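S.K.: Task: produce atomic coordinates for the following.
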Amino acid sequence: MRFGLMLITALLSMPALATMQTVTLSIPGMTCSACPITIKLALNKMDGVSQVDVSYPDREAVVTFDDTLTSVEALTEATANAGYPSTLKPSNASREFPE
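M.R.: Sure, this is the predicted structure:
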């Protein structure tokens, strides 16, 4: 009985489970092969971002993040503050990373 009460108390005191999201940001302002480095650094500084894959040829960034810690709006603001305005890519807005 005591164990059950402790288990319930522990479960109720845990924060809500995070929801990981993966989005693709369109970043048309990339003009050279060094641009992805700046964009990746800016996105990786964001709380909740767990993975970033930036493609210069595709002019896009695929970002996996915890939606309880950040948002798409905050991600696009981070790229804009780094000098590369971005928008959520409407088609194929999320993609899985290869393992």
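S.K.: from here on, contacts and neighbour counts on C-alpha atoms
M.R.: Will do.
S.K.: Tell me, how many residues neighbour K45?
M.R.: 11 (other Cα atoms under 10 Å).
S.K.: L11 versus that one, what's the distance?
M.R.: 30 Å (Cα to Cα, to the nearest Å).
S.K.: Over to A80?
M.R.: Computed as Cα to Cα, the A80 to L11 distance reads 40 Å.
S.K.: how about this one, so we can line them up?
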Amino acid sequence: MKKITLKIQGMHCVSCPIMIDGKLEDEVDGVQSAQTNYVQQECKVEYDEAVIKAEDIVKAINELGYKAEKKRKQ
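M.R.: Next comes the predicted model:
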């Protein structure tokens, strides 16, 4: 399993993370877990890179109307 942290733009209420996590965990093959944080505006995803690529996870979030991108290392 691989882990990635994504920066999410466009979340406007505390229900948005529930929607994002539900989409990723229930509808996207290869995603083991998703933890989206409204305050930090980010999503931590654990996934099987043999099944799905990080770019596909970003695309799934963007399809919900948010803007997701890989978080830069600091």
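S.K.: Put one on top of the other, what's the TM-score?
M.R.: Here the TM-score for the pair of chains, by TM-score structural alignment, normalised by the length of structure 2, is 0.92; 73 aligned residues with a Cα RMSD of 1.0 Å.
S.K.: can you pull out the strands in structure 1?
M.R.: Assigned by DSSP state E, the strands in structure 1 fall at 20-26, 49-55, 60-66, 87-88.
S.K.: how about CSV for the ones you listed, with distance to K40 of structure 1 and mean neighbour count added?
M.R.: As requested, the strands of structure 1 are exported to CSV (distance: least, Cα to Cα, whole Å; neighbours: other Cα atoms under 10 Å):
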stretch, distance to K40 of structure 1, mean neighbour count
strand 20-26, 12, 21
strand 49-55, 6, 18
strand 60-66, 8, 23
strand 87-88, 15, 19
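S.K.: Tell me which of the ones you listed sits nearest to C35 of structure 1.
M.R.: Closest approach to C35 of structure 1 among the strands of structure 1 is made by strand 49-55 (9.1 Å; Cα to Cα).
S.K.: That closest one aligns to what range in structure 2?
M.R.: Taken onto structure 2 by TM-score structural alignment, strand 49-55 of structure 1 occupies residues 31-37 there.
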